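Undergrad: Quick one, fold the following:
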Amino acid sequence: MQAMMMNRQLMISSILIHAEKNYPDQTIVSVTADNPRHRYTYRDFAARARKLANLLDQLGAEFGDRIATLAWNDYRHLELYYGVSGSGRVCHMINPKLFPEQVAYIINHAQDRFLFVDVLVVPLLEALQSQLQNVEGIIVLTDEANMPQTSLPNVHCYETLLAEQDDNYTWPEFDENTACGMCYTSGTTGNPKGVVYSHRSTLLHALSGSLPDHTNASTRDVCMPVVPMFHVNAWGIPYGSVMVGAKLVMPGPKMADGETLHDLIETEGVTYSSGVPTIWLALLDYLQNSNKTIPSLKTVTVGGAACPRSIIERFRNDHGTWVKQGWGMTEMSPLGTLVSLKAGMEDLQGDALTDIQASQGRTVFGVEIKIVDDNNQELPWDGEAFGALKVRGPWIASGYYGLSQTPGDADCPVDEDGWLNTGDVATIDPQGYMRITDRTKDVIKTGGEWVSSIEIENAATNHPEIAEAAAIGRYHPKWTERPLLIAVKQPNTDIDAQTLRAFLAEHLHKWSVPDDVVFVDSLPHTATGKLNKLALRKQFEDYAFPESQNH
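TA: Just a heads-up that it's a prediction; the model follows:
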């Protein structure tokens, strides 16, 4: 028996139509290179997104064409999210922090026809212009007064082009499985790979992400996405927040500036924000050094890298801000798990509460997870067994753009049973809380045992004199491999290796205590803010443990 329900397609444009009708006077605040505090309404936003759709028609962009963005978090980028996808093109968000050769590869591989770029990105494209094969025009996201002098051909001013367009436009309806967006993996090994999102997958992701146990977003919230809009759809916030009518505060190129973030939180009344741990460390240090507070900020979501317990506790104890750690991937749109307390956990305090917050959380509705052993046999959710983490769901990639779509093939991320192998090693406890113990490639294999680099790093950053730490495996003559800890000291501290190892011995199994500690001024990070273990392994490829540690 078939149901008798209307078969309306799930469209990105439907989010904007709903928001304009129900929240026309809601505000979007942006920091941009040409305006320190731009402010307009959802009504303005929707009208300009329609103008953008007309502009794309005028430029000759066809249905399905890839339209690239290299831009920060601001209102113009938000217009591209909706104007490009809503009109049937593919909004291709590119991370301008990637290596230049990767940016060129991504633009060419995706066959981008037009690039919409921030003023600050123009020098990058000037250096790459001879390598760009399919680009027909570059539109700079600014007004005439702030247009840069450039050697790039076919350059246009966004505001000038937009002013010439009519804001009357009827959003088309088409198959909800049509591509709406595109992001490439960061490509730390090999070339970046393209992940293509559909209207259906993106809308379902936004719906699930807004549920009470997830972000609990509503029109009463003031949301500040600090996670870049060029990084996995800014974790879906540009869709979920608009869907529920939240006020949006966009930090533009100032997303790593603690003073600017505090000013935005304080003056705009930000209640919810999201970003990687390094961003929150910068904000917390600024607040501590300036004796300032953030009373409006109720919740921050942390992802992209394991969140140190110290960040969780500083937010909770010093500012009354709840940290929700999450986990996901570019291939997952990206939301997979998020921390939330279950009924009966309301009275948790201290370390017990931090233990929950320091996990990667529970699955959001729409995502299934499992852990398997080396024989692909599923392991129990007992909090002890750990294995390869696999996922599946309606917003999880089944393949990469331009590569094999056949499950089980080397170029396809999905196995024959329809599960995507994440490359992470994890454990899941009986309550469903998942903990990433390592990346498969980062596990330290010593004397036949597996040691978690993440566990070592978390323990090290719990020491008040350690700002950041990374653990890697290095050759050992007896045990094949042993942990080496590379750490950054907090300013004006003088901890030594022996003291730190003694501290770690109190918090780790003796087998996990690193055999040595090397202090450095800074650690390398990928373009998305994660520790770059590949670069560290190369930097320390000739490292030898002291003779005293060859036990």
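Undergrad: from here on, contacts and neighbour counts on C-alpha atoms
TA: OK.
Undergrad: Tell me where the stretch 251-400 of the chain has helices.
TA: Assigned helices in the stretch 251-400 of the chain, in chain order: 258-268, 277-290, 309-319, 350-357 (criterion: DSSP state H, counting those that start in this stretch).
Undergrad: Distance to Phe45 and mean neighbour count added to these, as CSV?
TA: Formatted as CSV, the entries for these read as follows, by distance: least, Cα to Cα, whole Å; neighbours: other Cα atoms under 10 Å:
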stretch, distance to Phe45, mean neighbour count
helix 258-268, 18, 18
helix 277-290, 28, 17
helix 309-319, 33, 18
helix 350-357, 36, 15
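Undergrad: Between those helices, which one is closest to Met229.
TA: Taking Cα to Cα as the measure, the helices of the stretch 251-400 of the chain were each checked against Met229, and helix 277-290 came out nearest at 14.8 Å.
Undergrad: Could you also give me the structure for this next sequence, so I can compare it with the first?
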Amino acid sequence: MNGLMMSGKLLISSLIVHADRHHGDTEIVSRRVEGDIHRYTYRDCHRRARQLANVLTELGVKDGERVATLAWNGYRHLELYYAISGMGAVMHTINPRLHPEQVAYIANHAEDQYLFFDLTFLPTIKLMAAHCNTTKAFIAMTDRAHMPQDTGIDNLLCYEDLMDAASDDYSWPTFDEETASALCYTSGTTGNPKGVLYSHRSTLLHTYAAALPDTLNCSARDVILPVVPMFHVNAWGLPYVACMVGAKLVFPGAGMDGKSIHELLETEQVTLAAGVPTIWQGLLNYMETNDLKFSTMTRTVIGGSACPPAMLRKFQEVFGVHVLHAWGMTELSPLGTVCAFKSKLLKNSPEERYAVQAKQGRAVFGVDMKIVDEDGHELPWDGKSSGKLMVRGPWVVSHYYRSENEAELEMDADGHGWFPTGDIANIDADGYLQITDRDKDVIKSGGEWIGSIDLENIAMAHPAVFMAACIAVKHPKWDERPLLVV
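TA: Sure, this is the predicted structure:
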């Protein structure tokens, strides 16, 4: 017997429709690559997303086709998030800090039909445009006044020119919620980058879970600043979460230095910010040097690599900002665990609580996890037994894109599939995960781990130094694909 309830599809377009209808006057603030601060509302965003859907339709984009972006966090990127997925195509965010050859490989593997880019990344586009076999045109995300001249790119279009010619009369289609919505590439374990293809259903479920009190605890009273890039696992889902709860969004653009971030935090009265440790180290150094404080920020989400204990203490003891230590992967959409306290731990001493906060946290509802030994036998949750970390859930990858014949999952005795994360970890009796190492056979790059170097953190804090210092090398276990190392 089935229940007698309406069957509404879990579609990404429903998020921007909801934000427009119920939070239409809430602001979205962006620091643009053109240098100024841009302001508009969720209602404006929805209108322009509909215009953009008409642009994509006019360009001939079909259901399921991939449309790529090479862009910072900003309002135009947000419009692409909703227009591409909302019309039934696949939003493909590409990490612009990869080598141009890697960017071209990813674009070709995804068979991207169009590529939208911020002007910052024009040099990359120039290098890789001729090698993109399926890309029909490149769209500069700017207006006519800022369009570059003599680029040598024949099929270069202007974002605002296309928008000016488009109507906002568009109705979001309804389709199966298992339809692909977005595509992110990870360096995976070995070989070339691997695509993780999200669905509308997986994204909506992840968004619900991310907003929960013991996850990121988001509401319409929040002002959210995602410093984590929108090209890095969809900014940890925050562009979706903000629409769902009606929070004000603040986008930093390319301004990743401490001064630029602090200015936005204060002028826009940010309550929640999310990013990697190196970005926050730059911010804290700037604030200490200039004797500054936070006036509104109450919590920060730190992930991408382990939060140093000294940073955790400084945020909480010196600046009064609660740290949410999180862990996840591109393959997990990305949230897997968040370190929120259980009530009984609030009675513990400060030192005992800090010891818990240094861990990666408890599983978010929807994610199941276990640790196993070399033979696949599950190990006890005693905080001491270390093994391979395995996960499963409705927003965990089952296969990589265009590798459907490969067995990505490991099956247990009951026939259930588990995704091997490549992490070595232990779990304590209260369910708190602690990552201790990487599997010796796993080598990662482009935002994860190569040895003990976290490239994404370095690149986020010092992009110019990072790009200048990068050299191409060959690794014997990498199938001759160039890596970027510092």
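Undergrad: thinking again about what came up before, closest to Leu204 of structure 1 out of the helices of the stretch 251-400 of structure 1?
TA: Between Leu204 of structure 1 and those, the shortest separation by Cα to Cα is 25.4 Å, and it involves helix 350-357.
Undergrad: re the thing from before, for the helices of the stretch 251-400 of structure 1, please prepare CSV with the additional fields distance to Lys51 of structure 1.
TA: Formatted as CSV, the helices of the stretch 251-400 of structure 1 follow (distance: least, Cα to Cα, whole Å):
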stretch, distance to Lys51 of structure 1
helix 258-268, 28
helix 277-290, 34
helix 309-319, 42
helix 350-357, 44
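Undergrad: Those helices: which one's closest to Ala49 of structure 1?
TA: Across the helices of the stretch 251-400 of structure 1, the minimum distance to Ala49 of structure 1, taken as Cα to Cα, is reached by helix 258-268, at 24.0 Å.
Undergrad: The closest one vs helix 277-290, what angle?
TA: Helix 258-268 of structure 1 and helix 277-290 meet at an angle of 80 degrees, taking axes from the mean of the first three to the mean of the last three Cα atoms, to 10 degrees as the criterion.
Undergrad: In structure 2, which residues correspond to helix 258-268 of structure 1?
TA: For helix 258-268 of structure 1, the aligned range in structure 2 is residues 258-268, judged by TM-score structural alignment.
Undergrad: Contacts for the matching stretch, please.
TA: The contact list for stretch 258-268 of structure 2, computed with Cα atoms under 8 Å, 6 or more residues apart in numbering, reads 223, 225, 250, 252, 255, 270-271, 279-280, 282-287, 294-297.
Undergrad: Show me where the stretch 451-551 of structure 1 has its strands.
TA: Under the criterion DSSP state E, counting those that start in this stretch, strands of the stretch 451-551 of structure 1 are mapped to 466-476, 480-489, 516-519.
Undergrad: The longest strand along structure 2 vs structure 1, average offset?
TA: Using DSSP state E, we find that the single longest strand of structure 2 is strand 417-427. Once the two are superposed, strand 417-427 of structure 2 sits an average of 0.4 Å from its aligned residues in structure 1 (mean Cα distance after the TM-score superposition for structure 1).
Undergrad: so where in structure 1 does that strand end up aligned?
TA: Counting by TM-score structural alignment, strand 417-427 of structure 2 sits on residues 418-428 of structure 1.
Undergrad: distance between the matching stretch and the chain's centre?
TA: 18 Å (Cα atoms, centre = their mean, to the nearest Å).
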